[in-house]
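# The sequence and its predicted three-dimensional model are supplied below.
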Amino acid sequence: MKLRQSSAWIQLGLIALSTAALTPLAFAQDDTSRIGAVNVEKVFNESNLAKQSQTRLQNEFAKRQNELRDAAQKIKAAAEKLDRDAAVMSEADRVRRQRELADQDRELQRKQREYTEDLNQRNFEERGKVAEKANIALKQVAEQRKLDVIVQDPAYANPKVDVTDDVIKALNNLK
């Protein structure tokens, strides 16, 4: 059994070695091919359109965020008051206030989930709008630089093939 396993590993190693040896040949077919690289998160964080989008979201959700924070503080204050007063309260009053607090907490958690879902949905929509415009800017940069391929978020890219700043500039100039 060990012999079969080691044989399989040897075959797998030979396949990987031959694939690694042939891969440069596939890219060497055309010496004029030009490649660029772009950091998508940098485009989403630093472009004017993305910043405007983020500001819109913050303004849109600020009121709900403040309401949730205020509600959480009220529940916390009520819970602290209950802890202080529990010793002098009747059993029925203590149980009633504990239930009220639990109900308020459940309602707050429901509202927080709704807020998070709504925020995520709107964020997704806004990022989609930015991505649409960024793709237009990306194509402009590719045409200007006569690039054949632009790779998004490579593990490593030589700075001379990084077109991220050019894409941000093109995106900022789009109408």
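Received, thanks.

# Every contact and neighbour count from this point should use C-alpha atoms.
OK.

# end-to-end on stretch 144-160?
Using Cα to Cα, to the nearest Å, one end of stretch 144-160 lies 15 Å from the other.

# Tell me which residues of that stretch come out buried.
By 16 or more other Cα atoms under 10 Å, the buried positions in stretch 144-160 come out as 147, 150.

# now that stretch, how far from the chain's geometric center?
Its chain's average C-alpha position is 22 Å from that of stretch 144-160, according to Cα atoms, centre = their mean, to the nearest Å.

# Same check on stretch 30-46?
With Cα atoms, centre = their mean as the basis, stretch 30-46 stands 19 Å off its chain's centre.

# Counting neighbours, which bits of it end up buried?
35, 36, 37, 38, 39, 40, 43, 44.

# what does stretch 166-175 give?
Within stretch 166-175, the residues that qualify as buried are 166, 167, 168, 169, 170, 171, 172, counting by 16+ other Cα under 10 Å.

# another one to put next to it:
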Amino acid sequence: MKQFAKHMIATALLSTAVIATPAVAEQKIGIVDVQAIFQAMPQAAEISESINAEFKDQIEEVTQLQRDVQFFSERLQRDAATMSEAEKNELQQKIITAREQYTAKGQPLQQTIQRRSNEERNKLLGLIKQSIDNVAAQGNYDLILNANAASFAKPDLDVSAQVLDSVSKLN
């Protein structure tokens, strides 16, 4: 009886595989490398430049605070032997104050820049998604996979160039 059940299950699996194979063969599949498209887009480089320009003054202020901390620390190490105790305390207080200011201004600025970068990145990824949809519709693709999701794909399945061309026309 067990043998008969095993044969029935094997027959069912085999017939399912035979029936499913032609359905898969009829699908048109494409592969797209979203990361490569993102990096090839001229807008991606512009994002970094525009964000740096937007936060230029704040970045310079935080950078100056960082330089101050480094300068005061190096001076304390270098000249500690010849400094009076009052001078050492004053310099240590300057270091502490500069570090506190750096922390208070640097961390929120970094978070703000990260948030803005993500917003701009998401806009570009939306354009890429729209372009993938356009290429899929024009080429009658049933499925387009991200290249990172596929272990192997024939080069003729790659539609990244078409998507890049399409996304450049959107702007």
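Looks like it came in fine. No experiment lies behind these values; they were computed from the predicted model shown.

# Quick TM-score on the pair, please.
Comparison of the two superposed chains (TM-score structural alignment, normalised by the length of the second structure) gives a TM-score of 0.77, and 155 aligned residues with a Cα RMSD of 2.4 Å.

# Okay, and which of the buried residues of stretch 30-46 of the first structure map to helices?
Using DSSP state H, 40, 43, 44 are the members of these that sit in helices.

# Tell me the one of those residues nearest residue 30 of the first structure?
The nearest member of those to residue 30 of the first structure, counting by Cα to Cα, is residue 40 at 27.2 Å.

# Now check the closest one against the second structure: what is it aligned to?
Matched by TM-score structural alignment, residue 40 of the first structure corresponds to residue 34 in the second structure.

# Then residue 67 of the first structure?
Applying TM-score structural alignment, one finds that residue 67 of the first structure aligns to residue 61 in the second structure.

# you'd agree that match is in a helix?
Yes. Judged by DSSP: H, G, I helix; E, B strand; the rest coil, residue 61 of the second structure forms part of a helix.

# For the second structure, just list every one of the strands.
Under the criterion DSSP state E, the second structure contains strands at 29-32, 143-146.

# Out of the ones you listed, which is closest to residue 112 of the second structure?
That would be strand 143-146 among the strands of the second structure, by Cα to Cα, at 29.7 Å.

# Next, find the distance separating the counterpart of residue 44 of the second structure in the first structure from residue 7 of the first structure.
Using TM-score structural alignment as the criterion, residue 44 of the second structure maps onto residue 50 of the first structure. Distance of residue 50 of the first structure to residue 7 of the first structure, given as Cα to Cα: 53 Å.

# Which one's more surrounded, these two?
More neighbours surround residue 50 than the other of residue 50 of the first structure and residue 7, with 23 against 12 (other Cα atoms under 10 Å).
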